[in-house]
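> sequence unknown, structure follows:
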């Protein structure tokens, strides 16, 4: 077990367990360095032709005012499915969310755990009929048409004063390949995502979800499986959203006022 994992299990375990008891799920995540992508993909039996294509858009100001207060606005076009959108808040303490928000069937509270850290987020989701997202990002309909009334209220409660959905810029798209695997010698479903950025960079992420109370057990099982495949567990972790927002923010700021 490496130093980062020891730190998580010793210093942060109490905090993680406190969040998890009020969460809906846990997602264990690992991002891999680009140098190990081909080796890891081969070891897991990843076939890119079996992946689902997704197109992901973020919405924020050029200087990322939403992101600065922990709010993410996102919409996706998904191959073979409808569109969807989410307003995400992180970090959160689940017990501190308003009762009506916490009780919403559209709200999910999840603890993401990765080597060296964790974060709890609350996501207000909304399903859409295609091609609503495409219509919004090309300017045929206003951006607020992508988000439900409930999502807009959730955003208003946490965004900087006076900032609304229609004030935001489109950041994206990012193309994503998503593949669900059930590898031999592993009892759970493993999700592989490859995020392809316009500058040629990519983030390769492995993840699996479990119920609150299963995190430590599943974490040990995942570690054992990945180590058996020779997949590195100690690389610096990248967050897909942060990488995307920083890329498109720099692009918007460089292009000047719209």
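Everything's here; your move. Predicted model only: the values in this text are computed from it and were never measured. Numbering: from 1, shown residues only.
> contacts, neighbours, all on C-alpha from now
Fine.
> what's the helix or strand hosting residue 122 in contact with?
Taking DSSP states H and E as the criterion, residue 122 maps to strand 117-128. Residues outside strand 117-128 that contact it (C-alpha atoms under 8 Å, 6 or more residues apart in numbering) are 8, 16, 19, 82-94, 106-113, 146-148, 151, 154.
> now do the contacts for residue 90.
Taking C-alpha under 8 Å, 6+ apart as the contact definition, residue 90 lies against 70-71, 119-122.
> okay, pairing it with this:
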């Protein structure tokens, strides 16, 4: 454990961020030895959004603007099967899509998939919880997502052959990518900054849902070997600026699915009409 995360003292300091029972903490540390990277995430309480923007000067630079969509069956079967399907349109940059499996056991990921340069196996850790995922990504053209959402091209055009094969194993019966419902859009802005006393970049993602509600997530990435040191430093930075790590945490995916399940009429809740010709 020490070899993977640092000294016992560092692990204790990291625990102020992770806030996991001892058994879960040791299980997570063991898991990090098998992945490509660790991503530390913290969802800022709604009441502290303004404070976070001010103390970190988050809005001091122009953000990267994105429009995010999730795809699932109308009854959210993919999510229940541990599959996340997301596409993003980024202003001034290529669009992208991801098919993510979580939770996964790294040793159980198919060797052919594990060897793909487009696959990342990582542990996402936030205060009180963690999950291991395998994310298969592909880069798209700069207007591919907009074309698909405007129904000028089929949804399956947003995914590589490898992604489509992976997704097909989880779709129900004769289901097809083009039959999936679209949940979105969510307007997102991404800011990158380096707080004083922290030796790596933090990313702030502010997601705005169709009803105007917002989610603010701070995150940073680390190698498995540096995860504990990074978590300890991140905890110090957050607490120094008065951000409470003990409140409820909810991933962006979970927040999105909850939003559209509760209010399916909000925004663009899905595609209707005949499937595009393939």
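Structure received. Here the structure is a predicted model, which means the values were calculated and not measured.
> and stretch 74-86 of the first structure, how far apart are its ends?
The first and last residues of stretch 74-86 of the first structure sit 5 Å apart, counting by C-alpha to C-alpha, to the nearest Å.
> quick one on the thing from earlier: between the contacts of residue 90 of the first structure, which is nearest residue 203 of the first structure?
Comparing these against residue 203 of the first structure with C-alpha to C-alpha places residue 119 closest, at 18.9 Å.
> how many other residues sit next to that closest one?
By other C-alpha atoms under 10 Å, 15 other residues sit near residue 119 of the first structure.
> ditto for the one 4 residues further on
Burial of residue 123 of the first structure is recorded as 21 neighbouring residues (other C-alpha under 10 Å).
> which one is the aligned partner of it in the second structure nearest to, not counting chain neighbours?
For residue 123 of the first structure, the equivalent position in the second structure is taken to be residue 135, counting by TM-score structural alignment. The spatially closest residue to residue 135 of the second structure, leaving aside those adjacent along the chain, is residue 100, at 4.2 Å (C-alpha to C-alpha, 6 or more residues apart in numbering).
> which strand or helix spans the aligned residue in the first structure for the one you found?
Under the alignment (TM-score structural alignment), residue 100 of the second structure pairs with residue 88 of the first structure. Using DSSP H and E, residue 88 of the first structure sits within strand 83-89.
> buried residues in that strand?
Of the residues in strand 83-89 of the first structure, 83-89 count as buried by neighbour count, 16 or more other C-alpha atoms under 10 Å.
> next structured bit after it?
Beyond strand 83-89 of the first structure in the direction of the C-terminus, DSSP H and E gives the next helix or strand as helix 99-102.
> in the second structure, what stretch matches that following helix?
On the basis of TM-score structural alignment, helix 99-102 of the first structure is assigned to residues 111-114 in the second structure.
> how distant is that stretch from the center of its chain?
Computed by C-alpha atoms, centre = their mean, to the nearest Å, the chain-centroid distance of stretch 111-114 of the second structure equals 21 Å.
> mean shift between it and the first structure?
In the superposition with the first structure, the aligned residues lie an average of 0.3 Å away from stretch 111-114 of the second structure, counting by mean C-alpha distance after the TM-score superposition for the first structure.
> which helix or which strand is home to the aligned residue in the second structure for residue 246 of the first structure?
Residue-level alignment of residue 246 of the first structure against the second structure, with TM-score structural alignment as criterion, gives residue 258. Using DSSP H and E, the element containing residue 258 of the second structure is helix 252-262.
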